[in-house]
Structure formats: C-alpha cells, structure tokens
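Asker: I'll drop the sequence and a predicted model, then ask my questions.
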Amino acid sequence: VHSYESMKIRILNGGHQILANPGEILGVEFISGCMAHPLIGPFFRKIAMEEIAPHVDPVPGMTPESYVDLIDRRFSNPEIVDTVRRVAFDGSSRHTGFLLPTLQDALSKGTPIDGLALAEALWARMCEGTREDGTTIAPNDPIWDKLTAAAQAAKDDPQAWLNQRDLYGGLADNPRFSDSFARWLNQIWADGAESALQGYLQT
C-alpha cells in the first residue's frame, strides 16, 4: 500500500500543483484546460517522466511511467470538471507534502531538478496575487497574506521566497536548487510564465 500511496502523492497530487499554478497565472479555469494548453500540459509530462518518476518505486502491474500515462489521460478528460482554483488551494501544505520530498530525493541523488525548481517559481509567482492579465487572484491559502508578502519581496530577491523556512527548511541553502529557482523566477517576472515554460521544455 505504501508504494501505491507514494506513487499517487508524487505523480497525481504533485502533478496537480505543477498544472494549477501556471494555469492560475495564465487564466486557465480547469485542469483539463491546463492539459490542453500547448505549454502547461507538456510541462507536467516532462517533469513527471524525467524528474518525478525516477524517484517512485514501481508497484505490481504498474511502472511509474505507465502511471504518468494513466494520470495524463485522467487529467486531460474534459468530463472531469476540476477547477484550477480548487487544486491550487493550500499550496503551503501541498507543495511541502507532494513536491518537495521528490526535490529532496533528486538533489541527494544528483538527478535533474530544473522543472521542479520552475514549479516552485510558478507557485511563488502565483502567490504574488495577480494573473498575467492583471486580474486579482483571490486569497487561496490559509497563510495567503504571508505567502503574498514573501512573493512580492521575491520579485527583487528570489531568495526571500525560499527563506520561508517553515516551507523549505534546508532546501533554501542548496545552491543547485536556489540558483535554478532564482533564474526561473527572474525569467517569469521579466518575460512571462510562457517564456519560462518554453525554456524548460527546450532543455
């Protein structure tokens, strides 16, 4: 049961965060719409296959890669109406529970982390509280005010976001992660989320 649960948490629950944050920034309403987006859907798939699956154990009858395919189909199904806002709620517990353990494993094993770092940068951008079209993102986390203050400070100093030790702990001190995160967040603010997504997909 533990391996099944780990697979679900890291790929399905983690994947939801990977999709919902850029979706909210870019004004996409539903998860299926994120999957249909020419950059957000491939972003999920590339991270899941290259950066998450290597840290997930297979279970009887299912490799991590085949589970990614299964979740890809599920997320893409327009008959499953799942809003980006619902999925993005409470990122402060979802990122820490669903994505950061994989990032920790990847850093300790020396495997790729650029997509995971970009996912954190997109969350930081979302928590600034506006979409790229200028509309306001309504508070969507129990600690929204704290996140928004950190996100606004991070526009000039990306490390201000990672210095939320209750979220990132020692990850904030890992230069491989913090350098990648800073590069992505600066690119998002300078050139937009789609530019950063495109940059990652070309690597």
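Answerer: Here it is on my side, so go on. Residues are numbered from 1 along each chain as shown.

Asker: could you use CA atoms for every contact and neighbour count after this?
Answerer: Fine.

Asker: and the contacts of the longest helix seen in the chain?
Answerer: Secondary structure of the chain per DSSP state H: the longest helix is helix 175-191. Contact partners of helix 175-191, identified using C-alpha atoms under 8 Å, 6 or more residues apart in numbering, comprise 107, 113-114, 117-118, 120-122, 124-125, 155, 158-159, 162, 171-172, 193-196.

Asker: apply 7 Å and report the result again.
Answerer: With contact meaning C-alpha atoms under 7 Å, 6 or more residues apart in numbering, helix 175-191 is reached by D114, A117, L118, A121, P158, A172, A196.

Asker: and here's the other structure:
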Amino acid sequence: MALKLNSTNLSQIAGDQIKVPTYQRGPAVKEGIVHIGVGGFHRAHLAVYVDKLMQNHGVTDYAICGVGLQPFDATMRDILGEQDYLYTVIERSAKGSLANVVGSINSYLFAPDDREAVIAKMAHPDTHIVSLTITESGYYYNENTHELQSEHADIQYDINPANENQPRTTFGFLYAALARRYEKGLKPFTVMSCDNMQKNGSITRHMLESFARLRNPEIAKWIAEEGGFPNAMVDRITPQTSAADKTALATDFSIQDAWPVVTEPFMQWVIEDKFSDGRPDFEKVGVQVVKDVHAVEEFEKHKLRLLNGSHSAIGYPGQLAGFKYVHEVMEHPVSRKFVWQMMQDEVKPHLPDIPGVNIDEYCQTLIERFSNPTIMDQLPRVCLNASGKIPQFIMPSIAEAIWDSGPFRRLCFVAAAWFRYINGVDDKGNTFQVEDPMREELQAKARAGGTEPHELLSIKNLFGDDLRNDERFLKTITTAMQDIARDGILKSMPKYVD
C-alpha cells in the first residue's frame, strides 16, 4: 500500500531504493533562498542541489521558501502544503528508475493570498538569495531593443508608488523588498535567474535597474553598485508530470505524491561567482562556479543553441507531424538526421571553443538524451511560450549565418515550422492549444501572412532588421513555409536532409 508523502511517514518511506531527507526542517533552519516560480524544473534542479547541501554537508541557513505569483500557482501551494513541502524526484533512464524525496523547500507563499508577506520575506535579513524561474516572458524584456517593456500594463501598474505594497510583477516584488532593505541598511540580496536565457543575470540586472530608475533613482544606483546578478547556464530535461507518473510512483515505490517530478539523470549548472550577500558552497554538490562571466556565456551559448535550439527543431515540426513525445520524433530516421545535421552544419560553426569540451561529444550526448524513452517528454511542453524561445534559440544562429554567408536552410525550416505551428492545426487537420503570452498577436499575423513570413517578421520585439532585410533569408524561409503548407512536415523534411 502506498504511503502518503508527509513528514510523519518519512521513516516508513525510507529504504534501500528511496532516499529521504534526514536533516532538520521547519523552524530549525533558516530560509536563505526565496524562489519565485516553483515548477518542475526548479524542483528538479536548484532545489535538488540545495537538498544535497542540506543532506550531505549540514547546511542549515539556505533552505528554500517557494513563492507563487500567478493564480495557477494555487495548486502548487495546496499540494506542497498538504505534503509538508516534500515531493519526490523520479530519475528515469534505460537502467531503470530511482526515487528521492526532496525536503529543501521549507515553506511556500502564495502572493495573491498575501503580497505583503512575500515582500517581507524577501526583505528579511535571513534572505540572501532570491532565485527565479519565471519563464522568458516574466522578464518583460524586449528582444529587439534589449530594454524593459516599460509600457506594459503590469509594469505601469507596479511603477505607480500607490501600488508599491501590492505589486503584480516579479520586478515589483523585488523592488519593494530591496527598497526596504535599503532603508534598513541591509545588503541587497542576490537576484539569481535560473531561466534558460543567454546572459540571464545581465538581463535581470538591466531590467530591475530600469524598473528601479522609474521608481527611485537613488535605490536604482544602490542596486547597480551593490547588487549581485550572476549569469548562469542551467540544464536538466524535466517533462510535465502525468497521472501515469503518479501511479508508477505508487506502484513501484509505494509513495503517494500528488505532484512528483520526473527527470533524467543528467543535470548541470554553471554559475558566475557574483553574489552580493553570501552563498552556500554550491561547488560541494557539483555546481560549476566560475569567476569569469565569459566562461558562463560560452557554456550558455552551447546549451541554448544546441539543446534548446534542437528542442525547437524537434517540437514544432514534431507536433505538426502528429507526434506526442520527444523520443518518438528521434525514432523517426529523417527527423533524427535533420536534428543532427542542423547541429553539426548550421549551429556548431558559430559556437566558441571551450577548453575541455568536445562539441561533437556534447551533440551526441544530446541525441542520446532526446532519445530517452523513459521520461516521456511531451512535445507541448517543449513548444510552450515560443515567442520567448525562438528569438533566442534559433534566430541568433540564422543571424550569424547571414553575416558569415553560411548555411541556414534547416534553421529556416524550424522557424517556418513554428510559423505554421502558431495556427494551432497539425498536418492532419487536428487542432491543438498554442500556449504563448503573445498568442493573439501571433495568430493574427500568421493568418494575415499565410505562407509569407513578412507579417510575423514585422513584430519588432521578436525579430530584428537583419532578418527582415536579408533577401537570402526571406527566400529560404518563404520556400520552407510553402513546402510545409503544401506537403506537410514529413514529406517536406527530406528536402532539408543530406
């Protein structure tokens, strides 16, 4: 019989196959990290590293207080609360499954319940780091101008002094808490982005400083001079949890967990050593902490363009073709060749050399990870919020190919597949849900443009003039769009494989 996951049942759950936290939790520890955006990736990545620090190295002052800002976070609040903030990480590979109960999340605050409580928590002297997994759209970052989307209604609301204690956005909360720390003479906490964005720390810094200047230039200056915003590269494939995953956990490990996390054995985190108010010894649990920001940027570039760019090459064509899972796409021989050749011929030539890193071996590792059938990585997860992904994962490689007169037809095919995907109809006429914060604008542009790219390329905060004005690019992507519209993905893709 499966035991409900909670503190009372931990001793009965523990066994040879299941690791459980044996360290102190609750009021006995300090919550040095406040994390905004407690989803699957955070619980499979940062929270696992912190769990290892607490379990293996006796760390007691960097437990995590989770924070949810959005109405949909109420489910996470309820489930974690009922389980004493415990959850299970299931690692799956060809060798089998492992289950570990993680206890590094010590509490959870739901901002719509009490926004003041969130601000006060961040402002508390025990808080040294506020970490983020808020997805690309949560940064209000204009990809074209590289500036804060200050005209956005939510930002406009938060920069109104009358709303300082009732913010809506991450930057509203960060500013309100930092302003209190400034008034109390405390150091600013480190703001640590764990999102898949190149230069994520630098972007976070620029967006927050821009926000703060709209409120109080003096506090903005203090943040600029004293704040810590480390750049980081994060990596671990974390599919959405399914009902079957919960059932398997109960059957195989006798644990009843309402929201476990399924992931792969592989995990990586490279982070710049740029913290403003202390940090735990992340190095002790396998984190690559580097002094040189350029080292992080090079790792980021490899990961974002090879892993995430390949995810785009799998996701949008795959969903249009009617596949459900990443590994199914990789089992299709033409799709597998397409992904490999895109990485090798069109992405790799524009990547920096990193001492000790063999790009070909890295590419092969990615192919193996994508092909892992046990984690059942769903294509809709990979396709989420593409307006924040394609401009980072695909378009920079195209832009550099334009500058170097290099090949980019496969990259254009991926972009064309996304343009087709925006319509929400696959090659067999089946409809699917497009989840993107810009969905309405994207779909209106896609309908207006048909098999021509100009309407979508006119969205200035996604695409720059280097793309809109290049004849070779326009011809190549238009051809790809027309191929896909006429023949579908599986019949048109062979033209793009050597």
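Answerer: Nice, thanks for sending it over. Since this is a predicted model, take the numbers as computed values, not measurements.

Asker: which residue in the second structure lines up with Q164 of the first structure?
Answerer: Matched across to the second structure, Q164 of the first structure falls on I459, judged by TM-score structural alignment.

Asker: nope, P54 of the first structure is what I was after
Answerer: By TM-score structural alignment, P54 of the first structure lines up with P349.

Asker: burial check on that match, number of neighbours?
Answerer: Per other C-alpha atoms under 10 Å, the neighbour tally for P349 of the second structure reads 16.

Asker: how much space between it and G309 of the second structure?
Answerer: Here P349 of the second structure is placed at a distance of 14 Å from G309 of the second structure (C-alpha to C-alpha, to the nearest Å).

Asker: ditto for E91 of the second structure
Answerer: Distance of E91 of the second structure to G309 of the second structure, given as C-alpha to C-alpha: 24 Å.

Asker: more neighbours: these two, which one.
Answerer: Each of E91 of the second structure and G309 has its neighbours counted (other C-alpha under 10 Å); G309 has more, 26 against 20.

Asker: who's in contact with L379 of the second structure?
Answerer: Contacts for L379 of the second structure (C-alpha under 7 Å, 6+ apart) come out as G315, Q319, K324, Y325, V326.

Asker: look up the closest residue to the fourth one, ignoring the ones flanking it.
Answerer: Read that as Y325 of the second structure. Excluding its sequence neighbours, the residue lying closest to Y325 of the second structure (C-alpha to C-alpha, 6 or more residues apart in numbering) is Q378, at 4.5 Å.

Asker: can you tell me what the one you found aligns to in the first structure?
Answerer: So, by TM-score structural alignment, Q378 of the second structure is matched to T83.

Asker: equivalent analysis for G488 of the second structure, please.
Answerer: Looks like G488 of the second structure aligns to G192 there (TM-score structural alignment).

Asker: element containing the nearest residue to that match once chain neighbours are set aside, please.
Answerer: Once flanking residues are discounted, G192 of the first structure sits nearest to E132: 7.6 Å by C-alpha to C-alpha, 6+ apart. Per DSSP states H and E: E132 of the first structure is located in neither a helix nor a strand.

Asker: E132 of the first structure touches E24, doesn't it?
Answerer: No - using C-alpha atoms under 7 Å, E132 of the first structure is not in contact with E24; the gap is 9.2 Å.

Asker: counting neighbours, go ahead and name the busier of these two.
Answerer: Shown here are E132 of the first structure and E24; by other C-alpha under 10 Å, E24 has more neighbours (27 against 15).

Asker: host element of the more buried one?
Answerer: Going by DSSP H and E, E24 of the first structure is in helix 14-25.

Asker: what residues does that helix touch?
Answerer: By C-alpha under 7 Å, 6+ apart, helix 14-25 of the first structure touches 31, 34, 40, 44, 84, 87-88, 98-99, 119, 122-123, 126, 131-132, 193.

Asker: and for stretch 115-125 of the first structure?
Answerer: With contact meaning C-alpha under 7 Å, 6+ apart, stretch 115-125 of the first structure is reached by 18, 21-22, 47, 103, 151, 161, 177, 180-181, 184-185, 200.

Asker: among those residues, which two are most distant?
Answerer: Greatest spatial distance among the contacts of stretch 115-125 of the first structure (C-alpha to C-alpha): I47 and A151, at 23.2 Å.

Asker: still on that earlier bit, what's the PyMOL syntax to select whichever of the contacts of helix 175-191 of the first structure are buried?
Answerer: To isolate the buried ones among these in PyMOL, judged by 16 or more other C-alpha atoms under 10 Å, type:
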select buried, resi 114+117+118+121+158+172+196
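
Asker: could I get the contacts of helix 175-191 of the first structure as JSON lines with distance to K146 of the first structure and secondary structure?
Answerer: Below are the contacts of helix 175-191 of the first structure laid out as JSON lines (distance: C-alpha to C-alpha, whole Å; DSSP: H, G, I helix; E, B strand; the rest coil):
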{"residue": "D114", "distance to K146 of the first structure": "26", "secondary structure": "helix"}
{"residue": "A117", "distance to K146 of the first structure": "21", "secondary structure": "helix"}
{"residue": "L118", "distance to K146 of the first structure": "21", "secondary structure": "helix"}
{"residue": "A121", "distance to K146 of the first structure": "16", "secondary structure": "helix"}
{"residue": "P158", "distance to K146 of the first structure": "15", "secondary structure": "coil"}
{"residue": "A172", "distance to K146 of the first structure": "17", "secondary structure": "helix"}
{"residue": "A196", "distance to K146 of the first structure": "25", "secondary structure": "helix"}
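
Asker: and of the contacts of helix 175-191 of the first structure, the nearest to S93 of the first structure?
Answerer: A121 (16.0 Å).

Asker: that closest one maps to what in the second structure?
Answerer: Matched across to the second structure, A121 of the first structure falls on A416, judged by TM-score structural alignment.

Asker: and that match, how far is that from R409 of the second structure?
Answerer: Distance from A416 of the second structure to R409 of the second structure, counting by C-alpha to C-alpha: 10 Å.

Asker: and N140 of the first structure, how close does it get to C127 of the first structure?
Answerer: 9 Å.

Asker: so which of these two has more stuff around it?
Answerer: Neighbours per residue (other C-alpha under 10 Å) separate N140 of the first structure from C127, with C127 holding more: 28 against 18.

Asker: quick one, what contacts the more buried one?
Answerer: Counted by C-alpha under 7 Å, 6+ apart, C127 of the first structure has contacts L147, T148, A151.

Asker: nothing else from me, thank you.
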